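Asker: from the sequence below, what's the structure:
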Amino acid sequence: MHNNLPFILAMIAAIVLLNTLAGKLRIAYPIVLIVAGLLVGFFPGLPMVKIDPDLIFFIFLPPLLFEASWNISFKEMKKWWRIIGSFAFLVVFFSALSVAVVAHHFLPGFTLALGFLLGGIVSPPDAVSTGAITKFVKIPKTTSAILEGESLLNDASSLIIFRFALIAVGTGQFFLQQAALSFLWMVIGGVGIGLFLGWIFIQAHKRLPLDAPSNIALTLIEPYFMYWLAEQLHCSGVLAVVSGGLFLSAKRLIFFNSSSRIQSSSVWESFVFILNGIVFLIIGLELPEIVDGLRQKGIPLTTAISSGVLVTGVLIASRIISSYAALLATYIFRPAVIPHARSNRRRWLMPLLLGWTGMRGVVSLAAALAIPITLENGSDFPQRNLILFITFVVIFLTLVLQGLTLPVLITRSGLFEGVVEEQPEEDTRRKIKHGLKAHIYQFLKSRHVTASSDQAIIEKLLFQWEERAKASDDSWMSENTKAIFLELLEVQRQYLTELNKDPLIDETLIRQQLYQIDLEEERLKII
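Answerer: Okay, here's the model as predicted:
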């Protein structure tokens, strides 16, 4: 362990430098990391970083899913739940089925069970990769919400397929009725355990005298505990983390103070960034061993590469076909929920964008690395090295091919400029600030002008709020005035929470305003 510690620290430093390079080149950092992972595999003399396959999911998945569920807009998920549900379950299953059929017929040594195993690994698109790529271009809020919601749920559906396929490969048997009952228990039990533990953790945050570092430390272990308990009860650990994370996120204003909310955002962002980078580099370090394993099995490297290209093509085609099928079904059964566009031509081009955003990433890598090395009888797991290699090729091609061309498709083609927002962002931001000012003004006038004997201080409070400017001299801020200000900030939070119920208001803007309020509260604490 001590011998590998300098190398692990060097990996983290390399991840930071690669992210800086990606920012300079205006390229999404997952693309740079996957290329770096490929190059790392060719460096001689680097130590092998071995992680027990049974621990891969437990180490990487819980925090990645928890952070995603913490930051997603649950309101937008509810608004577009039909499209999100179809992509997260139906499209993932169709993609896995397509890969299974093609792998069974065209890849040597692949049974249908192995095909489903490969399909379950490579079927879920990666939200981190998509978000990192689309941040350089402007995409509609509707599309962003659909992609974020899909990313949370497609991991669960694909990993359920992965689990059943893994059992089928190990036992050689598959019982549909038993699988259906197990699926129901995994879904219902996973969601139930996540919500129950989420409530337990909320009570712990509220009742224990925790400061900001302690609160953040507790959140770091929460996803691991949710995942572990659900897996012990043979439920879906992924759904437990997602449901628990969504529940905690919705209640963050209740059990987190401003210090905890501000500091936790930075801690979690850094933690998840490092985890993503480590997974990409680990697969690069294992590539030489994977290639050697292919040679020992008599599988030429050209065959492995062509297999990866074939599976990538199947995934891209199946996602685009599914996108158009989903739009067609919506036209027939629910035309009222179709996202607005200026013309039918551009509306029918929208599925192309959704289909082209199927970049694969960390979840697929973690799933592939989690394949056991041997079966229960001690024999080698069939086609493990080929599955790992195909997964790497799929991730590499989708990130590089789709990742580099997606911004060009959006900015230069003009195909998606017709997808307009229900309410422009600047108008929404202006509406929020105007409503907030009016609400606070009325609160101060009705609550404190008559209750306070110091009329001058009240007038100064009103002036400061209306001008939205910080006073250069805080000497006038007495303890009584500070208490009024803190009460004022809490009233703002309550107002924004109620305003967030408006379906036309983007929750991201609400959260940005809440973050500014938290910063203002922290400033008041040091006066």
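Asker: please make it C-alpha for all contacts and neighbour counts, starting now.
Answerer: OK.
Asker: for the protein, longest helix please?
Answerer: In the chain, assigned by DSSP state H, the helix with the most residues is helix 258-296.
Asker: elements contacting it?
Answerer: Judged by 3 or more Cα pairs under 8 Å, 6 or more residues apart in numbering; DSSP states H and E, the packing partners of helix 258-296 are helix 5-25, helix 29-40, helix 53-71, helix 212-232, helix 301-333, helix 362-369, helix 384-397, helix 507-525.
Asker: residue 89 - how many residues pack around it?
Answerer: 19 (other Cα atoms under 10 Å).
Asker: swap in residue 170?
Answerer: 16.
Asker: and residue 16, by the same measure?
Answerer: With other Cα under 10 Å as criterion, residue 16 counts 16.
Asker: wait, residue 159 sits on residue 122?
Answerer: No - assessed by Cα atoms under 8 Å, residue 159 is found out of contact with residue 122, at 9.9 Å.
Asker: so between the two, which is more surrounded?
Answerer: The neighbour comparison of residue 159 against residue 122 (other Cα under 10 Å) goes to residue 122, with 34 against 24.
Asker: show me the contacts for that one.
Answerer: Contacts for residue 122 (Cα atoms under 8 Å, 6 or more residues apart in numbering) come out as 96, 360, 364, 391, 394.
Asker: which non-adjacent residue is nearest the first one?
Answerer: By that I understand residue 96. Closest residue to residue 96 apart from its sequence neighbours, by Cα to Cα, 6 or more residues apart in numbering: residue 119 at 3.9 Å.
Asker: pull out the buried positions in the host helix or strand of the one you found.
Answerer: Element membership for residue 119 (DSSP states H and E) is helix 112-122. Buried residues in helix 112-122, counting neighbours by 16 or more other Cα atoms under 10 Å, are found at 112-122.
Asker: one more: stretch 370-387?
Answerer: By 16+ other Cα under 10 Å, the buried positions in stretch 370-387 come out as 370-371, 373, 381-387.
Asker: how about stretch 254-266?
Answerer: When burial is assessed from 16+ other Cα under 10 Å, stretch 254-266 yields the following buried residues: 255-262, 264.
Asker: same question for stretch 354-374.
Answerer: Buried-residue list, stretch 354-374, by 16+ other Cα under 10 Å: 354-371, 373.
Asker: returning to what we had before: tabulate the helices and strands packed on helix 258-296 (CSV), appending distance to residue 435.
Answerer: CSV is the format used below for the helices and strands packed on helix 258-296 (distance: least, Cα to Cα, whole Å):
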stretch, distance to residue 435
helix 5-25, 37
helix 29-40, 39
helix 53-71, 25
helix 212-232, 31
helix 301-333, 36
helix 362-369, 42
helix 384-397, 46
helix 507-525, 12
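Asker: figure out which of those helices is closest to residue 168.
Answerer: Counting by Cα to Cα, residue 168 lies closest to helix 384-397 out of the helices and strands packed on helix 258-296; the figure is 14.8 Å.
Asker: how about residues contacting the closest one?
Answerer: Helix 384-397 is contacted from outside by 31, 34-35, 118, 121-122, 283, 287, 290-291, 293-294, 304-305, 307-309, 311-312, 359-361, 364-365, 368-369, 371, 373, using Cα under 8 Å, 6+ apart.
Asker: sequence B follows; please return its structure for comparison with A:
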Amino acid sequence: MTALYTLVLLLIGVIGTNLIKQFFPKIPEPFILIIVGIFLSFTPIFQNFELEPEFFMLMIIAPLMFLDGQKQSFSKIKKRFSIIFLLSVVLAVATAIVVGLIANRVEVQWTLPLAIALAAIVVPTDAVAVKSMTSSVDMPNGVGEALELESLFNDATGLVLLDLALSVLEQGKFSLIAGIGHFLFVAVGGALIGVIAGFLLVTIRTNITFRTVSPETTIIPISLLTPFIVYFLAESFGTSGILAVVATGIVHNWESNKLRLTSTRVQLTSNTIWESISNVLNSIVFIILGISLPIVWQEIIHMGLVGIMQLLGLSILIYIAMYAVRYIWAFREDNQSANTFFDSHSNPKQHRFLSHIFAISGVHGTMTLAMAFSLPLTIANHAFPYRAELIVVATLIILISMLMSAIILPIALPKKAVTYTKADLENTRNKMVDYASLKVSETTANPAVREAIMIQLQSQKGWLNDNHSTRNYNSQKYNSLLNNTKDFIIHYLHSDSVEQKYSSEVIDAYEKILNRLKISSFFQHSPLQRFFHYVKARYRHIKWHVRNGQITKKQRLKGRKKWAKEHQGSAQQWQNIHEGLLLLNNDVIGEVNQHLDNLLRNSLDNDTDDHQYISYVRQRFDRYFNLIKREYNQETPTINSDLYIQAFQFEYNYIQQASSTGIIPNTLAAVLYNEINEAQTLELQQINQIEAMNS
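Answerer: The predicted structure follows:
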């Protein structure tokens, strides 16, 4: 149960952060997550919490690295292999050597292997943290790609270096040849296991895909288990589990490219699930960092002011050294890919700037803290020397790197170019839906089918969930059009064509019903008020039936027959009026829809953004018309899926025309294309479910 409570609290922290960040949009999300984690550390479950590295690596880092591997194509890895090796291995090892020598020089009581252990801990970088802190600015593409490629494998480099340093501390000796051999075994072995396991799993998945009717029920669970199985398998052979899951992810990317549009349902579902898992795990990483900080703070308190100031100075010095190594490497590296990333030939000033951005973007995250906590309590039958100091320095470097990036990058980098605003998206979506609704009205003969499709299309606007201020903004136009439409109906009722077709009794009865329609905003009363009105009406209804002895259905039927027998002439007359009302109601529906369609068409032709009130009025009169039709037991029509496909095609056509003529930017068109595609998929799924239940 403790594990369940822990997971629930972490998820609550993620949810809470998503709510909090709406009120503090300028604060980078990682800092909000860390603060939430600090607050969670005061709960009973997380008191005296200490990060378990093995659990963290297996349950969080492994799936994240597997997903990162899936984003990298094999052809790209092959093309960029040299720069990946330089970034993830050469740069990481060079950084570790420089940091180790500085730490050994400053802290003279630390042995060189101990200093190298610290250096290995602070080697891994966190590209996700950089993305989170630069979400509002435009990160240069070359630098962004370099950071992604660097973080893809340097976690494994840091782990191997740490393992090597701990081995030297335990054995008391170092062999260069043995060290290189161990490094190659762990790295190459992990990658090889990942590739072999990846191809085996891909073969299994491919056979299942082509040999079963519903492959997603098997494929997706296999996909979710893959990073854990591969990581555990690689670690059990003494190789790098991180490199193994990255390699497996790359193989799975190859599988996706091979399948292309085959088994799209499996691929779409899998991508959606993995994207959600990735977002949650990336948030949990920073929450765990926040939860771990109070433990580090307790270590700091025990060291005293002089001790902590000394470690703070060492942390700042190490950070400056890492910045210098990264800057010099980016500025001096003559690799072809590096030249492309950092623009080394065309513009020297830009080259220096990009090198600076790359250096400052070397943010360290929870991976560094997990490696620090992985230091054993004892080594070579003795207490691990200066373990608390190493953890404190690693934590300080994490915080310094995050703060420096959060402060400098938003200042140094330009703001992201905004091609469209939220208002532009909403206005274009509204016009798209209204355009499709008009086309449906023109091409669909059955009023009930037309109304059902238009209601579904209008739900794409999301205006039923709109806030109260927006409703008040529309209330004046809404009331005006409601009043205008009511006058339009009355004028139509007294037209020559209607008076010739229907009796005066039918017209008078319909007009009396119409006059009961309140000319007030539908949104004027709260849901609670409308509920009380409903309860009051039901009470009067029940009271009348009790008073007249018509409680049960049998009693009510008997009462109706008795009344019909005693008033045969009146009953026949009322039946005729009912039939006339139904026919007249259908005619009025057609006229009102045509009237509102003309208003909406004129609004779209004049490129007016504010025509939401027309939808409000249409909804109000639809309720009025349905009130009459329900008295005659009108059933909800069955709608063919082809009609929905046609309706969504109208939306596609509108966006395509608006995009090709330059009315909306391509980025906005892409968002709406995706919305239409998702809406169509959902609608067809619901239709299939209904058909399956009715069959």
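Asker: for residue 174 of structure 1, which non-adjacent residue is closest in space?
Answerer: Nearest residue to residue 174 of structure 1, sequence neighbours excluded (Cα to Cα, 6+ apart): residue 168, at 5.6 Å.
Asker: so what corresponds to residue 268 of structure 2 in structure 1?
Answerer: For residue 268 of structure 2, the aligned residue in structure 1 is residue 262 (criterion: TM-score structural alignment).
Asker: quick check: that match touching residue 515?
Answerer: Yes - contact criterion Cα under 8 Å: residue 262 of structure 1 and residue 515 qualify, at 7.3 Å.
Asker: related to what we said a few turns ago, quick one: which of the helices and strands packed on helix 258-296 of structure 1 is nearest residue 104 of structure 1?
Answerer: Smallest distance to residue 104 of structure 1 across these (Cα to Cα): 11.5 Å, for helix 301-333.
Asker: what helices and strands are in contact with that closest one?
Answerer: helix 92-106, helix 258-296, helix 344-355, helix 384-397.
Asker: run the last query once more with 6 Å
Answerer: Counting contacts by 3 or more Cα pairs under 6 Å, 6 or more residues apart in numbering; DSSP states H and E, helix 301-333 of structure 1 packs against helix 344-355, helix 384-397.
Asker: how close does it sit to structure 2?
Answerer: Superposed on structure 2, helix 301-333 of structure 1 shows a mean distance of 4.0 Å to its aligned residues (mean Cα distance after the TM-score superposition for structure 1).
Asker: roughly how far does the residue nearest the centre of structure 2 sit from residue 283 of structure 2?
Answerer: The C-alpha lying nearest the average C-alpha coordinate of structure 2 belongs to residue 276 (Cα atoms, centre = their mean; 6.4 Å). Distance of residue 276 of structure 2 to residue 283 of structure 2, given as Cα to Cα, to the nearest Å: 11 Å.
Asker: number of residues surrounding residue 456 of structure 1?
Answerer: Considering only other Cα under 10 Å, residue 456 of structure 1 is surrounded by 11 other residues.
Asker: that one maps to what in structure 2?
Answerer: For residue 456 of structure 1, the aligned position in structure 2 is a gap, per TM-score structural alignment.
Asker: give me the mean distance between the helix or strand hosting residue 248 of structure 1 and structure 2.
Answerer: Using DSSP H and E, the element containing residue 248 of structure 1 is helix 237-250. With mean Cα distance after the TM-score superposition for structure 1, helix 237-250 of structure 1 departs from structure 2 by a mean of 1.1 Å once superposed.
Asker: can you name every helix or strand that that helix contacts?
Answerer: The contact analysis (3+ Cα pairs under 6 Å, 6+ apart) places helix 237-250 of structure 1 against helix 53-71, helix 176-207, helix 212-232.
Asker: format those helices as TSV; extra columns: mean neighbour count and distance to residue 490 of structure 1.
Answerer: Formatted as TSV, these follow (neighbours: other Cα atoms under 10 Å; distance: least, Cα to Cα, whole Å):
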stretch	mean neighbour count	distance to residue 490 of structure 1
helix 53-71	20	22
helix 176-207	17	17
helix 212-232	19	19
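Asker: how about the ones you listed in JSON lines, adding distance to residue 341 of structure 1?
Answerer: Output for these, formatted as JSON lines (distance: least, Cα to Cα, whole Å):
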{"stretch": "helix 53-71", "distance to residue 341 of structure 1": "27"}
{"stretch": "helix 176-207", "distance to residue 341 of structure 1": "35"}
{"stretch": "helix 212-232", "distance to residue 341 of structure 1": "39"}
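Asker: relative to residue 149 of structure 1, which of those is closest?
Answerer: Of all those, helix 53-71 sits nearest to residue 149 of structure 1, with 8.8 Å by Cα to Cα.
Asker: now that closest one on structure 2. Mean distance?
Answerer: After superposition onto structure 2, the average distance of helix 53-71 of structure 1 to its aligned residues comes to 2.1 Å, using mean Cα distance after the TM-score superposition for structure 1.
Asker: compared with structure 2, how much does the very next helix or strand once past that helix deviate?
Answerer: Per DSSP H and E, the first helix or strand lying C-terminal to helix 53-71 of structure 1 is helix 74-79. In the superposition with structure 2, the average deviation recorded for helix 74-79 of structure 1 is 4.8 Å (mean Cα distance after the TM-score superposition for structure 1).
Asker: buried ones in helix 74-79 of structure 1?
Answerer: Those would be 74-77, for helix 74-79 of structure 1 by 16+ other Cα under 10 Å.
Asker: do stretch 104-112 of structure 1 as well
Answerer: The neighbour-count check on stretch 104-112 of structure 1 (16+ other Cα under 10 Å) flags 104, 107, 110-112 as buried.
Asker: repeat that for stretch 389-404 of structure 2.
Answerer: Going by neighbour count (16+ other Cα under 10 Å), the buried part of stretch 389-404 of structure 2 is 389-402.
Asker: name the nearest of the residues you listed relative to residue 340 of structure 2.
Answerer: In terms of Cα to Cα, no member of the buried residues of stretch 389-404 of structure 2 lies closer to residue 340 of structure 2 than residue 401, at 25.6 Å.
Asker: what does that closest one correspond to in structure 1?
Answerer: Aligned partner of residue 401 of structure 2 by TM-score structural alignment: residue 398.
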